[in-house]
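*Asks:* Next come a sequence and a model predicted from it.
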Amino acid sequence: MRNFFLYVPVGAGMVYAAILYNSRGLLTLAGAAMLLPPFFLCMLWSVRRHLEGRITVSLLPGTGDYRIRFCLENKSPFYLPDIRMKILLKNKGNGKKHKIRLAGDVCPGQKAELTGIFQSPEFGLWQAECRKCFCYDCLGLFRLKKEWKETLQFMVFPSCYETNLKVGIRTRLFQSDSSWYHPRTGGDDPAEVLKLREYRRGDRMNQIHWKLSAKNEELIVAETSMPMGCNVVVFLDVDTGKMDRKTGIACWEVLHTLSQEMVNQECFHFLVWYEKETGRLRRRAIREQEDLTEFWNEILQHETGRCLFLQEYEQEFRGESFASVILWKQELELYVNDRFLIQIIPEQVKRQLLELELIV
């Protein structure tokens, strides 16, 4: 609006000069200049009515930064030369806030993205919110506000580092009850057929698919799949209410690194923690990336505590078997099958994980 108050005296001066010097050309120019503001105002009003948008968030590969986008679509027949907005980012856990300013333009009938970078955000559940934006005309005479009320929640994971974790043969071949089966490895579970093939010398009689064999008039063998249970149990022996920030970051980074590496190697596992509110153990089966995302969403909503995990686990989940146990303690001590492996120093997490050799 500041430009508008400068524009009006200039336009009035042009009209005065046109009358004073009796100049038709100058009068025509002054008349056109006086008609521009209402045209720009109508244009902005139309664009504001037909403007749609949404927030998207994505991780920049190889960095800890996140790209914040506001995707706009201008369904009006007019060009929007300038649009500005603020994206408010809030950590749902500790309440920390961060603002990102976005600006750009949108062509008529087209889409555009306003992009900003959220540098190295702290681990946790974040909410991105845009409450309003401001639309400007070409000369900056008018500014119209548009209410958005767009929100998006996204998870910022702990840093994940390189480590030397290997899944042992015993754990790999350990057969526990499961409704998941390996897509390539054969086993002895008749509930899931891996593939059908012709009979070969040495095949067991109980592998023959008798119905298909009778239908095809030749022996057909059904290779069964190996069930993929959660053969590794990871106990999170941590009291979140008694950890300082530096220790907490290191704790989550190590846990995320180990769990992510097991996911990469198709080693299904349970992440187990003690929930203070209910006084019981909680667990999440981790088989794929989505499970790990759900785990972080869930654990951030509750305060965890410490207990005698192995005893509590055997009572809570009676009869369940597993091949290997990882105990990750609040003191940043790592135990594998009751054997102390390493104590992590918060300032040296990346180096220690790289040097770590862990077989589960």
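*Replies:* That came in fine, so what should we check first?

*Asks:* okay, CA-based contacts and neighbour counts for the rest of this
*Replies:* Fine.

*Asks:* can you give me the helices for this structure?
*Replies:* 2-21, 24-49, 169-173, 210-216, 245-264, 289-299, 309-316, 349-355 (DSSP state H).

*Asks:* Please compute how far the fifth one lies from its chain's middle.
*Replies:* Averaging C-alpha coordinates over helix 245-264 and over its chain gives two centres that are 16 Å apart (C-alpha atoms, centre = their mean, to the nearest Å).

*Asks:* Buried ones in it, by neighbour count?
*Replies:* Neighbour counts over helix 245-264 (16 or more other C-alpha atoms under 10 Å) mark 247-263 as buried.

*Asks:* Can you check what angle separates that helix from helix 289-299?
*Replies:* Helix 245-264 and helix 289-299 are oriented at 150 degrees to each other (axes from the mean of the first three to the mean of the last three C-alpha atoms, to 10 degrees).

*Asks:* Who are the packing partners of helix 245-264?
*Replies:* Helices and strands touching helix 245-264, by 3 or more C-alpha pairs under 8 Å, 6 or more residues apart in numbering; DSSP states H and E, are strand 164-166, helix 289-299, helix 349-355.

*Asks:* Residues touching the second one, excluding its own?
*Replies:* Meaning helix 289-299. Applying C-alpha atoms under 8 Å, 6 or more residues apart in numbering, the contact partners of helix 289-299 are 125, 155, 157, 259-260, 263, 284-286.

*Asks:* before we go on, here's another structure to hold up against the first:
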Amino acid sequence: MKRLITYLIVIAATIYTAVLYGSTSFLMLFYVELALPVFLLLTLIPAVRHTSIRMELPIPVVEQGQKTPVMLHVTTGGFPIGGRVAVQVKGKLPMGQKDEKTWFYTALAGSKKTAKIKAEYQSRCVGSIRMEISRVWCYDFLGLVALPLSAKYWKALEPETLLVLPRISEVPVMVSRQSRDFAGESEEHSKERGGDDPSEVFQIRDYQPGDKLRSIHWKLSAKTEEMMVREQSMPLGCPVDFYLDLYQPAAVHRRKDETQRDSYLQILASVSHSMVVEGCRHHVIWFDSRKGDVCRYRIENEENIFEMLFQLGQLSVYHDKKDLQELYRQKYHETPGVTCLELTTELTLKKNGEVEARYSGDVSDIERQLGAKELVV
């Protein structure tokens, strides 16, 4: 726009000079200046018709506060020398926040068929961000004429997903004996100790005094001529159910929501990570308002936490209250864990229905708050 305004000023100055001095040369120059944008437009049209673009994220995971490289591959059919391409990338943020829009630019030579825009992107929030191309403009070398690239050249591209990891802080966690010995219901079984689940065999061993007769492996005992016992496995259930209550009154101000969003995900990741460090398996459970269904993810190690953050996807709040625990029981029909944790959008952490901790939305102070009180599960 600045270049166009400058060019219009130059045209006005040219015609003013031509009229003031009666100069035929300046009058001819004025006509050339008027015709130049039309000429540039005619040379730009065929180039735009043969231009396509795609986006690539070489590093799809980045820590909060860091920048990630963005590669935009532009293929042309021959651009005017010195022409430029401007690409707008839109990032769809979690929890219904306003989209981020960033412009990237590159120059194209007439002989070049391809070009790469190497840029850096830094999100203002954490979570799973869906990035896609939203606009593309092609410019002549003077920047006077611009034509939009048809959406058919990039709308069919799959959005790229960028995971911005929240800062993980240490939370003092003590796992009770009841949680450590919790079996529950699970398709996963212990490789270190036996239990009472007859669906899977833990090991075959020699008979020991006190073993039940029904556990004797009679066929193997007859073959080896020694008493052998089939020891049953122990299911590795999750003693902690960690619910994410994403209910939020419709009247909550967006700015307040923005200040709490990062803290919410930091609390989630920090509590989950600290339980993993202490060897406490748990389920993270939430209601997906887009699917209209309850979702859960089993957390056993640090890698599961990152996968869970991807699973959360475009985490969004809802404005009608949900009985999340009842919906969960109706879907999974499993015995509840020893401890029920619940994190609300007001940054209140509840344990078995009682308030365990309240956190402020101050991101700079959240680490101190997380380490201030021990969590017993």
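*Replies:* Looks like it arrived, so ask away. Values in this document were obtained by computation on a predicted structure and should not be read as measured data.

*Asks:* quick revisit: the contacts of helix 289-299 of structure 1: which two are farthest apart?
*Replies:* L125 and V263 (21.6 Å; C-alpha to C-alpha).

*Asks:* quick one on the thing from earlier: quick one: the helices of structure 1 as CSV, columns for distance to I326 of structure 1 too.
*Replies:* Shown next, in CSV, are these (distance: least, C-alpha to C-alpha, whole Å):
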stretch, distance to I326 of structure 1
helix 2-21, 65
helix 24-49, 56
helix 169-173, 13
helix 210-216, 44
helix 245-264, 10
helix 289-299, 17
helix 309-316, 11
helix 349-355, 15
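
*Asks:* Ok, which of those comes nearest L144 of structure 1?
*Replies:* Counting by C-alpha to C-alpha, L144 of structure 1 lies closest to helix 24-49 out of these; the figure is 7.1 Å.

*Asks:* From the contact counts, what lies against that closest one?
*Replies:* For helix 24-49 of structure 1, the packing partners by 3+ C-alpha pairs under 8 Å, 6+ apart are helix 2-21, strand 124-136, strand 143-156.

*Asks:* Let me know which of these is tucked in deepest.
*Replies:* The highest mean neighbour count among these, using mean count of other C-alpha atoms under 10 Å, belongs to strand 124-136: a mean of 19.

*Asks:* mean shift of that strand relative to structure 2?
*Replies:* Taken against structure 2, strand 124-136 of structure 1 registers an average deviation of 5.3 Å after superposition, with mean C-alpha distance after the TM-score superposition for structure 1.

*Asks:* right, and the helices of structure 1 - which one's nearest D203 of structure 1?
*Replies:* helix 210-216 (13.6 Å).

*Asks:* Please name every helix or strand in contact with that closest one.
*Replies:* Using 3+ C-alpha pairs under 8 Å, 6+ apart, helix 210-216 of structure 1 sits against strand 220-227.

*Asks:* average offset between the strand it packs on and structure 2?
*Replies:* Looks like 3.9 Å for strand 220-227 of structure 1 (mean C-alpha distance after the TM-score superposition for structure 1).

*Asks:* What are the contacting residues of that strand?
*Replies:* 175-199, 203, 207-210, 212-213.

*Asks:* Repeat that for stretch 202-218 of structure 1.
*Replies:* 198-199, 219-223.

*Asks:* try stretch 362-377 of structure 2
*Replies:* 169-176, 179, 240, 259-260, 262-263, 267, 338-339, 359-360.

*Asks:* In PyMOL, how would I select just the buried ones from the residues you listed?
*Replies:* Buried members of those, defined by 16+ other C-alpha under 10 Å, are picked up in PyMOL with:
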select buried, resi 169+170+171+172+173+179+240+260+262+263+267+338+339+359
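
*Asks:* How much space separates the most centrally placed residue in structure 1 from V8 of structure 1?
*Replies:* What sits nearest the mean C-alpha location of structure 1, by C-alpha atoms, centre = their mean, is M155, with 4.6 Å. M155 of structure 1 sits 50 Å away from V8 of structure 1, going by C-alpha to C-alpha, to the nearest Å.

*Asks:* And for N206 of structure 1?
*Replies:* 94 Å.

*Asks:* P346 of structure 1 now?
*Replies:* For P346 of structure 1, the distance to V8 of structure 1 - C-alpha to C-alpha - is 63 Å.

*Asks:* close enough to count as contact, C135 of structure 1 and R143?
*Replies:* Yes. Counting by C-alpha atoms under 8 Å, C135 of structure 1 does reach R143; the two are 5.5 Å apart.

*Asks:* sorry, back to before: if you look at the contacts of strand 220-227 of structure 1, which of them are in strands?
*Replies:* Members of the contacts of strand 220-227 of structure 1 lying in strands (criterion: DSSP state E): 181-198.
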